[in-house]
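Enquirer: sequence below, structure please.
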Amino acid sequence: MEALNMNNDIYEMIHYLTMREYMKIDMLQKELHITHRQFIYRISKINQLLNERGKTELRVHDQVITVSKATNEDLKSILSEKIGLKEDYVLSRRERIICIFLMLFLNEPGMYLKIDVFSNQLQTSRTTTFSSISDLKKILVADGVQIVNNREQGYFLKGAEIDIRRVMSKFVISSLSIDHNKKKFDLVISGHGLLSYPEVLKVFQKTADRYKLNFVKSRLDELIYFLIFLRSRFCHHPLLNDYPQSLQMMTTFKEYDFSVDIIKQLNVQCSNLRTESYYLTSWILGISFGDIHADTKDKELITDWVKQLLLRFNSLSGNHYQASPKVFERLYAHIRPAYYRLLFDLPILNPLTNRAKKEYSALFSLVKETVRPYEAMFGRPIPDEEVAYLTLHFASIYFQELGIDSSEKTIKQTRKYGLIACSNGVGSSVILYNELVDMFPNIYFYHPISTHEIKDFSKPVDILFVTDSYDMPKEIDIPVVVVHPVISLDERYQLIHEVDMRMGRHSYQFENLMRIINEDTEIKCLGKLKRDLSAFLTTRSEISETPSFKKKNIKLLDIFQSSLIQLQVSATDWQDSIRIAFAPLLKKKMVTSEYVQSTVQDLKKTGPYIVITTHVALAHSRATNGALKNALGLAVLTSPVKFGSKHNDPVKYVFSLSVREDTNHITAMAELTNLLNDKGFFQCLDNSTSPQTVIDYVKKQLESQLKEGN
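Expert: Here you go, the predicted model:
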């Protein structure tokens, strides 16, 4: 039989097949965006691969693919095989682009690469190579990196070293996390005579064991390839030594000692060992989980950052949540690695970014505003990927407040326990957790954990949901279902069907139906009959399109009324300004006098945290202190007063907020924070003589934002 040429499409399908025991063909086609004809072709090629190795082929029957445990291991083995270019593998367009970048990345200073060098190594035509270089140029623009072409000498990369390294990191992360294919990396490594993956892995694991460091498998792969490609640039393309003195505390971390050790063991000659060690340490910390119980020199710094984030979020949202120790621990676990990623502008891949923006748009806006003051610290905007993860963490606080966790009564009534483990940490599993709770009311779900925590989880578990099967401990002996962090409606149907089959649900119906059918008919295919009956019993009508925890959101104009706005009023001090701002609400019996007094007392105890931006205060207290109705007032002062805020005094605009429930006014607060970034809004407040003019301006701006969003 003729040897099979491989490509990324086939590898993508193989990876997908390793994620489930069985799946419907139409769902697989939809997931991979392929036609039925393409599906048939790829399955035949995969079966050819299995056949060539003397392995059992995939079973395709009644529109369902079944993957046994043995076949699953065979497919994973194929993914890990070492191959050569052209004889065994055909590069895709995206892979050619990445290979060209890596070839330029590995080039020494002052050296150029001619078009024939690319064509020969990639074994592509000059026309195809020119096209790939052109595509790469467009991709690099967003990162401030250029491909410069000297007609006589060839091509080279131009840009800040930290930007060039970030691009390399993004290609590595996306290839391993999205494509699940490292073949192109192995081809470049072989073509340039670099240290191989097994060689670096051996050194890395041995050293990691000595320093007692553990890495999630997917993150470990990223770090190994990152090191392989970065090794040459340590020598020839050093980073500028312009990082803050506070980084010196990193020298006390075991991750720093590990980084220095690794650099030396890989025989890297660094012109600035300390700076490069800082960089590598930040990479390691950026893919690790922050342990609040570890006694590290940065613990006070990170703890204070988490506290300030919570305080600012509460001040912007009008909430008074007290994060439980568990929630604080989870925030710390995310904030510590995020701090080091931001410090060195290291990329992060967050598959939930668009979903977080769409599903939690108001919360996302508030979190984005919450972290805005920290942009000055890092000298750049906080990436949306980081904001999205924080959004999900704050969302988890809301879910606890809403009481969506299964009650003790539910625990006693059910015999099934479910656990969710996410390779990207608990933050990215927030949406998944709520969707699964909504889909499977008869399963009690524990709080999500990280994949690396599975082996230490001691409570009873009947079914495990994971977002990636590659980091799974091999000794798991319960049903494991691989799910996407974002589940579409069709996937919900497939998932319910799969869970029912794996857990033996509908067994009572099966037994009775089988007994009835057996009395009058002859069963030709028992497996097909069971699948058909399960599909019939699990109908789409059981599936809701959105989780049931969502509530109707209050919008800004629902609570911000002209009768609550006071223009050009005088106040003697900050306490007087708060009382003036609440006066219309008090008159309309929207708050009690105790609520106003509590707001003043809160500030005396905690400081001017309600001064949320330059010249603006958002005064509020706990709902239990006397919030009678949802309302937002505003007092525009003729003469600003000082609240004691170092960066935002004096205050001219004092908003007064009353909310009866801490969770349903987030949209209103998000709309308000957007207005506070609009200079025209403040011009309107300063120049208007009628409160209705202010309301008209707000209405116009909100309508404009709505149109832009659509």
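
Enquirer: rest of the way, CA atoms for contacts and neighbours
Expert: Fine.

Enquirer: who's in contact with Tyr339?
Expert: Contacts for Tyr339 (Cα atoms under 8 Å, 6 or more residues apart in numbering) come out as Gly286.

Enquirer: what strand or helix carries it?
Expert: helix 325-343 (DSSP states H and E).

Enquirer: give me the distance between the closest residue in space to Phe560 that isn't next to it in sequence and Val611.
Expert: Once flanking residues are discounted, Phe560 sits nearest to Leu632: 4.9 Å by Cα to Cα, 6 or more residues apart in numbering. Leu632 sits 16 Å away from Val611, going by Cα to Cα, to the nearest Å.

Enquirer: before we move on, the earlier item: tell me the secondary structure at the residue nearest to Phe560.
Expert: strand (DSSP: H, G, I helix; E, B strand; the rest coil).

Enquirer: and the next element down the chain from the helix holding Tyr339?
Expert: Remark: after helix 325-343, the chain's next helix or strand is helix 353-359, criterion DSSP H and E.

Enquirer: show me what that next one is packed against.
Expert: Helices and strands touching helix 353-359, as assessed by 3 or more Cα pairs under 8 Å, 6 or more residues apart in numbering; DSSP states H and E, comprise helix 384-402.

Enquirer: got the residue ranges for the helices in the stretch 401-550 of the chain?
Expert: Remark: helices assigned in the stretch 401-550 of the chain by DSSP state H, counting those that start in this stretch are 408-413, 430-439, 489-503, 507-520, 526-537.

Enquirer: structure for this one too, so we can compare:
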Amino acid sequence: MTIHFTDNEMKLLKILIEADGYQSINAIVRKMGFSKRSVYSFISNISNKCLEQHIEPPRNVYRQGYFLPDGTKRQLEGLKLLGENTAFHIGKLSSQERQVFDLLLLFLGDQVTTPMLVEWENVSKNTILNDLSQLKTDLKPYKIKVVANQTGHQLIGSELLIRNYMQVKLREHHHLLSVFLNKAKTIPALSELISLSLMLNDWIQTVEKGTNKTYSDDMVLFLESYYSLVLHRMMNNRILKFKTFLMNDVDRNEMEKSNEYNLAYSFIIQFGSELVEYTDECYYLESLLLEGQLNTQGRNDVKKDIVKVSNAIVENFKQISGVAFKDEKQLSRELYIHLLSTYYRVKYHHQYVDGMVAKIRDDYPDVYTYTKISIYPFEKLSEGKLTENEIALIAIYFGAQVVRESQESKSALIVCSSGIGTSRFLMAQLNKAFPDLKLSGPISKKQYQSMEKIKDSIVISTIPLGKLNRDVIKVDPILDENGLNYLQKQLSIHNVVNSKGQLNQIHSLLDVIADNADIKNISGLIVGLKEVLTFSIDPKPKFERGYQPMLSELVKPNTITFADSKNLSWETAIKLAAKPLLENKDIKDSYVTAMIESVKDNGPYINIGSKVALAHARPETGVNHLSMSVLKLNNSIDLVDSKHKIQLIFVLAAVDATAHLKALSELASLLSNKVTLQQLFETENGQEFMDVILRSEKHEISSGM
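Expert: Reported below is the predicted structural model:
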């Protein structure tokens, strides 16, 4: 095995290998005669090369310095260490990945030429031109252009829009960023990115101590890598000018009062006073910090509002889905922690785009739909619509509670880098699949590495980990059937769980084999038998789903009512809305009473959108047939109080937990579209109302939604 180190990297390695203790960055700078920035770059290069060979890289202890683990010293002494590395090649990428790589280079500078891309990506000139053409098409809706001049291609457009688009793409293709930074060290013009990312890593530790906040491993990695690109761009005069990111003076004054603002200011000013004077850069960096926090430290007024909203969303979900949660307080608290950071992502236009969470929407459509209907209080507070990915992230919390089983006995430690939401959903899947397995955590990689001994019998991790005193099983954050079956086999092999009757079968088979053959490796044979005898697991709960009618099959012209809102109470409005269903004998009078009493008991939870209410109750309170009706008023009325205005009242009569799901999902999409919602408000009769629904359905079908 060979590792290619430069002469300077070899010099730094020698310092660390011969050192008896920690080496501070200042001590290394003195011994090498280079700047801090260069030393950070050398350390990063060494770390990347070690990781490529599965060798533990140099470690940094906060306020102590750097050191090489003993195991690394022994491994490096046994390897052949060579000089300068080979020329830069990014490696084989898909067309979409190449476009992201092109975007990365364009984001960093103006001299991105076609020959340069041909050489680095190892593809033809026509391929590069096709990629750039597609990139231009993708950027057009965002008012961003790729323009070519004598020095190369460059991005032209609003600096904020360019950064926001870059964030979205890097979250979608986060693996490319680490590949890019690893390769960037061979390009002199880009090598400073490595030192910038290391400086950011140190600074984030300072932020955590100074604000009493913590960040997930993924967020730390994203901050140090993405913001290193932003810093590079800022130092090339690509700056957010005054009031281009945050225009409201009240918001600006509020942000300036926080510890995050002061920390952001002191960090950015290191790179030049012009970056903080008459710019929005400090506010922008502060917004990234606010959106990534994991704990409950937040501004008091925001915290109070989000506590109320979290409780309201849980109540909405309970009422709409009919699900009762075993630990509602814990659910509300976890949801609050998540929504606190979500609030800042929405407020400062940094919403998540993560392909992984789309699996929640596809595999658990009922949980996703109920969540989408329930989150209106938060969207009202944040004054912004959530993306599908953000909704799916919230659905994870409810999915975890719905799937979770109460039985727990044996022990496994969960380590996850993706934050609380994904971790909790993984734990819920594990509880469902392995009801006898006690789960502890989730904890971050940083917390795991600080532990000396694991008390649990096994570690289940979504990220690669070094083994302490217990074996580690790596899994995906969200498990499909294959992932669960693999985990079942591994847990069985490690004697953590056993399939029913498995031990008896193994002993019987061993007796038969021993009587008829020579066993050369008894332990290997037992492992193999366990793997063969492990039963498969279906990761999804079994729902009996019959035919699910569309919205247009439930709402008909004869179930749509129009009325004058003058002197009309919300109770009377619900009765009017439900009248067609009573006349059709789809519901009983008791169901109307139950809907009204539910609002009196639980508040205006049926307010699911701007001036829209979805009245409903439990099926057993008087539903004969699955049905839906709607009342449109000429003006809005108060639902319980003046804070909740309603003008459209839908009545849902559900017979079970799933039959109405498709119609409800359609309704959620219909109401989330400002254009179609306004069209509903403008209708004057039942047929016009139906036409809006039918056009919306036709659009969804044609677009494959």
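
Enquirer: buried set for the helix holding Tyr339 of the first structure?
Expert: 327-343 (16 or more other Cα atoms under 10 Å).

Enquirer: what range in the second structure matches that helix?
Expert: Counting by TM-score structural alignment, helix 325-343 of the first structure pairs with residues 329-347 of the second structure.

Enquirer: so how far is the matching stretch off the chain centroid?
Expert: Taking Cα atoms, centre = their mean, to the nearest Å, one finds stretch 329-347 of the second structure lying 13 Å from the centre of the chain it belongs to.

Enquirer: same thing with stretch 192-208 of the first structure?
Expert: For stretch 192-208 of the first structure, the distance to the chain centre is 29 Å (Cα atoms, centre = their mean).

Enquirer: tell me the secondary structure at Gln561 of the first structure.
Expert: strand.

Enquirer: what's near enough to touch it?
Expert: Contacts of Gln561 of the first structure (Cα under 8 Å, 6+ apart): 632-633, 695.

Enquirer: how about His497 of the first structure?
Expert: 534-535, 538.

Enquirer: by neighbours, which of those residues wins?
Expert: Scoring the contacts of His497 of the first structure on neighbours with other Cα atoms under 10 Å, the highest-scoring entry is Ser534 at 22 neighbours.

Enquirer: please say which position in the second structure Gln248 of the first structure maps to.
Expert: By TM-score structural alignment, Gln248 of the first structure lines up with Asn253.

Enquirer: how close does that match sit to Glu286 of the second structure?
Expert: Here the criterion is Cα to Cα. By it, Asn253 of the second structure lies 13 Å from Glu286 of the second structure.

Enquirer: those two: who's more crowded?
Expert: Using other Cα under 10 Å as the criterion, Asn253 of the second structure and Glu286 rank with Glu286 on top: 20 against 10.

Enquirer: which SSE is that one in?
Expert: Element membership for Glu286 of the second structure (DSSP H and E) is helix 281-291.

Enquirer: can you pull the contacts of the aligned residue in the first structure for Tyr486 of the second structure?
Expert: Alignment note (TM-score structural alignment): Tyr486 of the second structure maps to Gln494 of the first structure. By Cα under 8 Å, 6+ apart, the contact set of Gln494 of the first structure is 23-24, 27.

Enquirer: if we go to 10 Å?
Expert: 23-24, 27, 488, 500, 535, 538, 540 (Cα atoms under 10 Å, 6 or more residues apart in numbering).

Enquirer: gap between the residue lying closest to Val499 of the first structure once chain neighbours are set aside and Ser507 of the first structure?
Expert: In space, and not counting its chain neighbours, Val499 of the first structure is closest to Val481: 7.6 Å by Cα to Cα, 6+ apart. Relative to Ser507 of the first structure, Val481 of the first structure is positioned 19 Å away (Cα to Cα).

Enquirer: with neighbour numbers in mind, choose between the two.
Expert: A count of neighbours by other Cα under 10 Å puts Val481 above the other of Val481 of the first structure and Ser507, at 20 against 14.

Enquirer: hmm, the more buried one is touching Ile463, no?
Expert: Yes: judged on Cα atoms under 10 Å, Val481 of the first structure makes contact with Ile463 at a distance of 7.6 Å.

Enquirer: overlap of the contact sets of the two?
Expert: Listed contacts common to Val481 of the first structure and Ile463 are 420, 499, 502; contacts here mean Cα under 10 Å, 6+ apart.

Enquirer: just the buried residues of these.
Expert: 420, 499.

Enquirer: quick one on the thing from earlier: and the contacts of His497 of the first structure, which is closest to Ala388 of the first structure?
Expert: Comparing those against Ala388 of the first structure with Cα to Cα places Thr538 closest, at 33.4 Å.

Enquirer: residues contacting that closest one?
Expert: 493-494, 496-497, 500, 506, 532.

Enquirer: measure His644 of the second structure to Val630 of the second structure for me?
Expert: In terms of Cα to Cα, His644 of the second structure sits 18 Å off from Val630 of the second structure.

Enquirer: can you tell me what Lys299 of the first structure aligns to in the second structure?
Expert: Match for Lys299 of the first structure (TM-score structural alignment): Lys303.

Enquirer: what's Val466 of the first structure aligned with over in the second structure?
Expert: Using TM-score structural alignment, Val466 of the first structure lines up with Ser461 in the second structure.

Enquirer: state the distance from its match to Val357 of the second structure.
Expert: Look at Ser461 of the second structure and Val357 of the second structure: by Cα to Cα, they are 18 Å apart.

Enquirer: contact partners for Asn8 of the first structure?
Expert: Contact partners of Asn8 of the first structure, counting by Cα under 10 Å, 6+ apart, are 14, 89-95, 179-184.

Enquirer: again, only using 7 Å
Expert: By Cα atoms under 7 Å, 6 or more residues apart in numbering, Asn8 of the first structure lies in contact with Ser92.

Enquirer: ditto for Gly109 of the second structure
Expert: Contacts of Gly109 of the second structure (Cα under 7 Å, 6+ apart): Gln154.

Enquirer: let's see 10 Å
Expert: So Gly109 of the second structure contacts 152-155, 189-190, 232-233, 236, 238 (Cα under 10 Å, 6+ apart).

Enquirer: narrow those residues to those that are buried.
Expert: By 16+ other Cα under 10 Å, the contacts of Gly109 of the second structure give 152-155, 190, 232-233, 238 as buried.
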